[in-house]
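# coords below, sequence missing:
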């Protein structure tokens, strides 16, 4: 059993005082995960390109609001140079020093120090792939519940996808609607991808307007997305999009599946196949779909090489599930100098097709979860550095769309609800493969921040924003139906019962006790015309 920190003693001028843990520049949200207590987060002041916190203080709420300059200490701080025992100094919401233990005892005399002992202090997670369905489909998720669940999973920055909201984010105007919807309704830092669709792909001014308005990059589908106002793109659309993105040095994220001759299989027109069978669904979206899409992408990804027409743009393949032929193609492209990265997701690393029960549509996603041998190859590629990063691909829906009663994999909405569980799932399942805290920080913080162009996030290093998660890897808890879940529809998450049974059957446990740390209130940098350009000059020179 474990509980998250309630109140900590803070050393100050050789005396001890109790400071309640909800802070201004580094807001600690105190929660008792096993007991189900999650303190309400403050309302937000304004929306920015990235949204920050404005603390709402009260007599019974934990707060470090008056303390703009203080230290946090631990024997395990995950930094770019490895794990150190020491302290991190925070001033004005930024990290101003990181001292190892032998140095900080002499240096820190009159400053406030919060000592977390042996708990791990790690950069807050940056999730570059999530669907919050807001505005327009708040009954699916929405900014409040989605960002709250993200906070409960150690995510301090989230980049929202441009589809599953109404309307989809494919123009400067529709991005404005999303910004309005997020104002005052988010509990972590949030940014947005824009959409590359046929209607804007050949309209450079439209794409530039979307990027200038604050989109961090673009996202496209090479197969039907299931959303009417977000149609699929072909390779010509992608080629044009890369040319515009090159000017702004930003990425294109691609859902890489192209339906082959068996596309009609999804409809099960003759009724001969059992729609409750996961194997039937798996065969309806074979690995050949991913392979075909990646082969097409490689015809234009070479344009991103040094000296190419799209130099400065970057191609990012989202949620790779095929670790066989598709992955070999990606490796070769990287070796040739294509500016390309790839992500996979915890559900592809935790589960395998052979173990998915018939009718359990919580496991339906696209691309699908593949077989156990494929899962082992994904882990190997991730550990070897060939897969660059992880994301949640949190894609919830209203429960009735999952068709739980019918268990029809072919008609149920596809999507995994996972924001709250990505850190414990990655760590717990990764123990079999000997993953390290440094690898975890790279996959979930450093590399995703780089993809999004957030040069001030993703590491515990001088000058970076003070976004942290503090957790205890050795402490166990049972992730079952009694565990508090902050997604709008907890029943939709496949991690709730399966993870607990899987882990305990193997005499392991989901090791996860955490505290939440958040960034300072962000500076308003984007809403006055040229200030947006200045902001991007600061953060977007990532792929040069």
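Everything's here; your move. The shown structure was predicted, so the numbers you read here are calculated from the model rather than taken from an experiment.
# going forward, measure contacts and count neighbours with C-alpha atoms only.
Fine.
# Please spell out which residues along stretch 179-192 are buried.
179, 181-192 (16 or more other Cα atoms under 10 Å).
# okay, pairing it with this:
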């Protein structure tokens, strides 16, 4: 079948329907799933474009709600063309772009419109957008909600880029008042500068030196602030990239007390551990940091118990020189990990060994992520009336991450040379075949997803 063509139906012996894997045909009309038919009851029309994928698994495309595309302004780091091609190659059919590290950041209505213009005609998958909360931009929040941002992100510590400053307690209370009644969500980079041990020295090329500079207490104290705000204002709050298992008790207590609070972790916190990071290997640096193996297993346990709601990439690329590989200095290197293309395979490689099943993959990588950004009425589910966004993949097939197969703009990643389980064969976006076996459709078919607000507009 030609790339970019419209698919009428997808047939497989392994279609994930609800919590069951069974033979089925996903029938598609006008870019939507029309029905899930049994193989025996499906009668093939002569003009029907049926994609028969044999025994490959067919399930909803991944919704990655934490991606730094960096366009406009830092397109040498990444851009919509390369990021969304990488997404398609990894079975991701929807990404949600973070408000930084682009210049300008998505913190005003004008900046949001500039972001939309820059993204036009460059997206191979569908893209939604987060706005940002920074000091002094409170009057821009509701106009951005009306314009269709999925919600807002803020930092409780320096963000790494000066044009996206972090907020203080006063800024947070002001923002919460603006968001009350809107149905929107506030995302928190939950680290606080509360640690007293900064005078401590060590070899900057040793990962342990960097790890000591961002201890668990920084996350715990930030999350304490988030839980109190969430309970006080009853505004939806979300903790991004949880790296430490220590604050989980705080999160659970807040939820039991009625806080509308969700939490994500990332593929790197679940796949990697501090003990295995070599000296000078700055491609492993991210903030919060990758912690020890005991902590990693605690995150997996929390994921299985439902204490962590979803798993995302936090794809945060940069140019090679910013990683300071020549000096190997963790204290000076940019903190961010590239993994957008490999999230599904990374997750499955580890999760399948810990008793997770295919329905868990969909719940954690597609359904819950779509729900966070109010896309769950059209994305993240294999059911009639949903967008026909499908990933076709072989969970048992192994492959090695090699530089020539990486579609991110910058190929530096801690996963280079890693063997993973679960290879993506094809990606279908709203009924169009956008990726198959290393090749992409010629033109980008992705759309901008502007989030309709459920609240009464009079409140805004």
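Sure, I can see it. Bear in mind that the values here come from a model prediction, so they are computed numbers and not experimental data.
# one step back: in helices, which of the buried residues of stretch 179-192 of the first structure appear?
Counting by DSSP state H, those place 179, 181-182 in helices.
# Following element in sequence after the helix ranked longest in the second structure, please.
As assigned by DSSP H, the longest helix anywhere in the second structure is helix 216-233. For helix 216-233 of the second structure, the following helix or strand on the C-terminal side (DSSP states H and E) is strand 236-239.
# and which of the buried residues of stretch 179-192 of the first structure is nearest residue 135 of the first structure?
residue 181 (5.8 Å; Cα to Cα).
# any idea what that closest one aligns with in the second structure?
In the second structure, the residue matched to residue 181 of the first structure (TM-score structural alignment) is residue 118.
# ok, now which ones touch that match?
The contact partners of residue 118 of the second structure, by Cα atoms under 8 Å, 6 or more residues apart in numbering, come to 71-72.
# With adjacent residues omitted, what lies nearest to the residue nearest the centre of the first structure?
Note on the first structure: the residue nearest the mean C-alpha position is residue 127, at 1.4 Å, using Cα atoms, centre = their mean. Nearest residue to residue 127 of the first structure in three dimensions, chain neighbours excluded: residue 158, at 4.8 Å (Cα to Cα, 6 or more residues apart in numbering).
# what's in contact with the longest helix of the second structure?
With contacts defined as Cα under 8 Å, 6+ apart, helix 216-233 of the second structure is touched by 156, 173, 176-177, 180, 188, 190-195, 236-237, 239, 244, 246-247, 250-251, 254, 257-261.
# switch to 6 Å and redo it
190-192, 247, 254, 259 (Cα atoms under 6 Å, 6 or more residues apart in numbering).
# So for it, what gets flagged as buried?
216-223, 226-227, 229-231, 233.
# do the same with stretch 200-210 of the second structure
So for stretch 200-210 of the second structure, counting by 16+ other Cα under 10 Å, buried means 204-210.
# re the thing from before, and the residue nearest to the centre of the first structure, how far is that from residue 364 of the first structure?
According to Cα to Cα, to the nearest Å, residue 127 of the first structure and residue 364 of the first structure sit 21 Å apart.
# ranges for the helices of the stretch 251-400 of the second structure?
With helices called from DSSP state H, counting those that start in this stretch, the stretch 251-400 of the second structure shows them at 267-271, 293-304, 343-351, 358-362, 368-372.
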